[in-house]
Structures are given as structure tokens and as C-alpha cells.
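Engineer: structure, please.
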Amino acid sequence: MQIIAIANQKGGVGKTTTSHAMCAGLAQKGFKVLGIDMDPQGNFSAACGAENLDVSTIYELMRGDSDITDTIQSLKSGFDIIPSNIMLAGAEQELSQTGKEYRLKESIESVKKKYDFIIIDTPPSLGILTVNAFTAATDIIIPTTAGIFATTGINQLNITVKSVQKYCNAALKITGILFTRFNPRANISKQIKELTEQLSKYISAPIYKTYIRTAVAIEEAQANKMDIFNYAHKSTVSEDYKDFIDEFLKGCK
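Structural biologist: Next up is the predicted model:
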């Protein structure tokens, strides 16, 4: 099984959208999938239609206040999720004990064999929540837009990855970089893609051949608490994510 952290410290690059699409798309292919919302904003939970108020969430799980079976919710899209809410923001201060980097890894140990894939949506930062995700993960996928600040953040993320590899998770690897909200006809997109290709060689991570085009259907699907495949299965972005998941699965063989 694989545990995949979707990460980029830059916000607005499609982490949550990619997490949701991967969970739903893999579930449609018959895989058993668990999504974990590690962002205090709880956007992944909201987009999936998960309950995240007055229920046990990833916050209670990492504090040791709830058993993992009490935090997992099964969704209509065919996958399970551990939701998040704003209470998770306090974890940065509360998780101060020795071994705090291993809280998530230890929390999911008892259920991970039930799933083929666990997808972790990380916050737009490189704090203890993201470090927990990297410590638990086998792989990292980096979504990025064709913007200079988004691609610059990849190098900073790589520094954190190397630190986690050294101290917490030697087997962790960056599986690939995924372009989202991409306009192949824009000159700036072409320039940034060239820059990122150079960066991918530096951090030894390939760029996925599939790129995700810009589409309003994403925001509409999230507003309706549906995955993109069920909301707009004929849209360009739905086709793009299907192609990406196929490319991702080929890399798993």
C-alpha cells in the first residue's frame, strides 16, 4: 500500500483538489482509499461533504483523545476520510512532546492495511502537521501552478523532505510534480514549466506528463460537495485527472 502526501507550502496550487480527485478516482477504479485532511482550514473535508463539527477529527486522533475507528467516515464517492477543522491549528503548540513527528504515523498504523492508498492533504506550510504527514508517507506528490512563487516553494519543500528523510523517514520519496491550473498556450506557463523542469532535475523528481487545465467546474463541484468525476465527468479537468491517475498508477507498477 502507498501513503501519499499532497504537498506544497504555497497555497492555491490545487492540493485539496488533487487530494479529492485522487481519492475519488482511485475509488472508482476499485481501490480502497482513505483520505486524511491535515489542513486546519478543513477544505478537503468540506469539499467531500464530510462532517467536521461535533465529531471526532484528526485533531482528537493525534491528541490521543479518540480511537481511529471513531474518526473515519465513509463517503458517497466510495472512499473514507478522516476530517479536520480549525481546532487542528492548535496542534502546532500542543504537540510538544518527544516523538511529536510520529503522531500521525502511529495513529493510522492499526488501519493502514485495510487500504490500498492513503491520501493526505497537507496545509500550506512546513510546520509540524506537514512533517507528520511526511513521516507517515511513502510518497509525496507536489502540485504546482505555473507561477514563479509556487515553483520557488518546491525547493524550500525539498529541504524539509531531506530533513524528514534524515531523521524520521528514510524511505520517503518525491514521486512527481503535477502542474495544475495550467494554460499550455500562455507564454508564462511555458517559461515556468522550463524552470520547473530544471528544478525537478535538481531535486530528482520527475514532472508528470499530464497537466491539469483550468476549469470553473472544480469550484462548482466543491460548492456542491461532489467530486469532479460525478459532478462533471465530461469536463476537461475531469479528463485531465483521469489521465493523471492512470499515469500515477503506471508509476506504481
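
Engineer: CA only for contacts and neighbour counts going forward, please
Structural biologist: OK.

Engineer: so where's the longest helix in this protein?
Structural biologist: Secondary structure of the chain per DSSP state H: the longest helix is helix 148-167.

Engineer: let me know the angle separating the helix or strand that it is followed by from helix 148-167.
Structural biologist: Later in the chain than helix 148-167, the nearest helix or strand by DSSP states H and E is strand 173-182. In terms of direction (axes from the mean of the first three to the mean of the last three C-alpha atoms, to 10 degrees), strand 173-182 departs from helix 148-167 by 170 degrees.

Engineer: which other helices and strands contact strand 173-182?
Structural biologist: With contacts taken as 3 or more C-alpha pairs under 8 Å, 6 or more residues apart in numbering; DSSP states H and E, strand 173-182 sits against strand 139-144, strand 207-213.

Engineer: how far away from the center of its chain is the helix or strand where residue 238 lies?
Structural biologist: In this structure, residue 238 sits in helix 236-252 according to DSSP H and E. The chain centroid and the centroid of helix 236-252 are separated by 15 Å, computed with C-alpha atoms, centre = their mean, to the nearest Å.

Engineer: stretch 126-134 too?
Structural biologist: Worked out by C-alpha atoms, centre = their mean, stretch 126-134 lies 12 Å from the chain centre.

Engineer: what comes up buried for it?
Structural biologist: Residues of stretch 126-134 classed as buried: 126, 128-134 (neighbour count, 16 or more other C-alpha atoms under 10 Å).

Engineer: quick one, strands of the stretch 1-150 of the chain?
Structural biologist: 2-6, 33-37, 73-74, 80-82, 117-121, 139-144 (DSSP state E, counting those that start in this stretch).

Engineer: hmm, residue 37 is touching residue 58, no?
Structural biologist: Yes - with contact defined as C-alpha atoms under 8 Å, residue 37 counts as touching residue 58 (7.3 Å).

Engineer: could you also give me the structure for this second sequence? I'd like to compare it with the first:
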Amino acid sequence: MAKVICFANQKGGVGKTTSTNALAMGLKHKGYRVLCIDFDPQGNLSFSMNADTEPPTIYDVVKRKVKCRFAIRHTDLIDIIPSNLLLSSVEVEFTGNGREFLLKDCIKQVSPMYDYILIDSPPELGVLTVNAFTAANVVLVPVLTDVYSLQGITRLYDTLEHIKRTLNPDLKFGGMLLVRYNAREELSRTVLATAEMVSKSLNIPLLRTHIRSSVMIAKAQAMQKDMIQLAPGNHAVMDYMQLTNELLKGVL
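Structural biologist: Got it, this is the predicted structure:
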């Protein structure tokens, strides 16, 4: 059965999609069978993986219009179940009991086919993110090195703990991941020190690997290319490869 990893942060633009893409590439290059699920209505992960976002998508899967395996796109980069804006209607379409398990029930169908399933979640703590947490084994939280990025971590942590108590006792907080980190900048060092304090106070891990900033990462996604093949010597790409190794040794 696949291990399910979810990238989450209630703040947008912090690197969830980029980190999902990068970890998927890192795991694929190590020979693992990887499925990505784009669970964000914006569909950015689907675009970066060159996946067709016409139906069937993950929306059709959770609506029970199609079985999970028939929504998988086998792109040149990865296997992915894409998303589009229709997914945003799940918030109002599903209001009854058990709506937190929509994604988990779908994943069960394809879990034996993969080693890892990676979920890119939306930037708010609504029913979509709750579904992602309920389906996941591990949650990873990307954090930008700016003054706003650590805001809301306590609320996110409280949500995770609530999901763990009530819906998913096997859920694990895999750690915070600093992205666009520059050790020469005072702000980055300040955010790192604050993240270390948050890590200690909440008793949650802060991953040792920090991801440096690079335009090559954005370029690879815009070109719908494998960043490891496109620029294996790029420092941010190497950081993500190191992150893959760190996670495999201790979290995954």
C-alpha cells in the first residue's frame, strides 16, 4: 500500500505545488512508483506535470462519476490525477456525514499500484484540506522565509491534531520545510530562528534541508519539464534531492 504525503499551508504562494512536484521527481528518479493528486482547484500542479485537465479529474472521482484509476493521466513526467476549478464546488456540494473521507475512499482503489501518493492541497483549511489530511499518512508544511509565513502554523497544527484525534489516528506531522532560504540574508536567518522556536514549542519537526531560491525551479514548471533532468546541478534542485534523501531516511 502506498504511503500518502500531503503538502499543506493555509497561506498561498509558499511553495506547496513546487515542493510536491520536486519530491515527486526525486522519488521517481530513485525508482519509486509515484502518483500525484492535484487537490487544489487552481490546478497548478496539473499544469506543471503537463496533465490534461478536462474530465475526468479528481472532482469526477470524489463525485463518484468515475473510478479513481480511470482519472489517472500517465504523462511523460509522472502519473497524476488532475484538478480544475470545478473542484471548488465540493465545499458546497458535500455537506453530509462522511464528507471528510471522500478522498481517502478514492485513494484506496489505487494505493496498491504505487509506493507513494503525493497530494497538493489548497491554501485554506476547508473541506478539501480536511479530506487531504484524512487521507494522508504524513503532512509536510512549506514555509517561506518572510515575516508572514509562520503565521497560522499554530492553527494548522491544531487542525492536524483534531484530525488525528477524530478522523485519522495515523496522521503524522512530517515537518516544516523552509523554502527560498538565503543564509546570507538576515531575514532568512530570523525566520529560521523563529521556526526553530515554533518547532520546540509545538514539538513538531523542522526539516534540516532548506531550499534555496532559484528561477530554474519556476522555469522547469513553466516548461513542464523534469527539474532534475533539466538542471541537475542547480543548487535548489540539489536541495530538493537532498530533501528527498532526508525524508526517506526519517519521515517516509
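
Engineer: tm score of chain vs chain?
Structural biologist: The TM-score (TM-score structural alignment, normalised by the length of structure 2) is 0.97; 251 aligned residues with a C-alpha RMSD of 1.1 Å.

Engineer: if we can go back for a sec, export the helices and strands packed on strand 173-182 of structure 1 to JSON lines and tack on distance to residue 74 of structure 1?
Structural biologist: Shown next, in JSON lines, are those (distance: least, C-alpha to C-alpha, whole Å):
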{"stretch": "strand 139-144", "distance to residue 74 of structure 1": "24"}
{"stretch": "strand 207-213", "distance to residue 74 of structure 1": "27"}
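
Engineer: tell me which of those sits most buried.
Structural biologist: Comparing these by mean neighbour count (mean count of other C-alpha atoms under 10 Å), strand 139-144 comes out on top with a mean of 25.

Engineer: that one to helix 148-167, inter-axis angle?
Structural biologist: 170 degrees.

Engineer: before we move on, the earlier item: among the strands of the stretch 1-150 of structure 1, which is nearest residue 89 of structure 1?
Structural biologist: strand 33-37 (12.3 Å; C-alpha to C-alpha).

Engineer: what's the mean distance for the closest one versus structure 2?
Structural biologist: Compared with structure 2 after the fit, strand 33-37 of structure 1 shows a mean deviation of 0.5 Å (mean C-alpha distance after the TM-score superposition for structure 1).

Engineer: quick one on the thing from earlier: which one of the helices and strands packed on strand 173-182 of structure 1 lies nearest to residue 154 of structure 1?
Structural biologist: Of those, nearest to residue 154 of structure 1 by C-alpha to C-alpha is strand 139-144, at 7.7 Å.

Engineer: still on that earlier bit, point out the other helices and strands that the helix holding residue 238 of structure 1 packs with.
Structural biologist: Helices and strands touching helix 236-252 of structure 1, as assessed by 3+ C-alpha pairs under 8 Å, 6+ apart, comprise helix 15-28, strand 207-213, helix 228-231.

Engineer: now the ones you listed as TSV including distance to residue 88 of structure 1?
Structural biologist: Below are those laid out as TSV (distance: least, C-alpha to C-alpha, whole Å):
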stretch	distance to residue 88 of structure 1
helix 15-28	16
strand 207-213	30
helix 228-231	27
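
Engineer: on that earlier part again, average gap between the helix holding residue 238 of structure 1 and structure 2?
Structural biologist: Counting by mean C-alpha distance after the TM-score superposition for structure 1, helix 236-252 of structure 1 comes out at 0.9 Å.

Engineer: could you dump the strands of the stretch 1-150 of structure 1 into a markdown table with distance to residue 45 of structure 1 added?
Structural biologist: Shown next, in a markdown table, are these (distance: least, C-alpha to C-alpha, whole Å):
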| stretch | distance to residue 45 of structure 1 |
| --- | --- |
| strand 2-6 | 15 |
| strand 33-37 | 6 |
| strand 73-74 | 10 |
| strand 80-82 | 8 |
| strand 117-121 | 10 |
| strand 139-144 | 19 |
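
Engineer: so which of the ones you listed gets nearest residue 171 of structure 1?
Structural biologist: Closest to residue 171 of structure 1 of the strands of the stretch 1-150 of structure 1 is strand 139-144 (C-alpha to C-alpha; 8.6 Å).

Engineer: need the contact list for the residue sitting furthest away from the middle of structure 1.
Structural biologist: The C-alpha centroid of structure 1 is most remote from residue 187, which lies 28.1 Å away (C-alpha atoms, centre = their mean). Neighbouring residues of residue 187 of structure 1 by C-alpha atoms under 8 Å, 6 or more residues apart in numbering: there are none.
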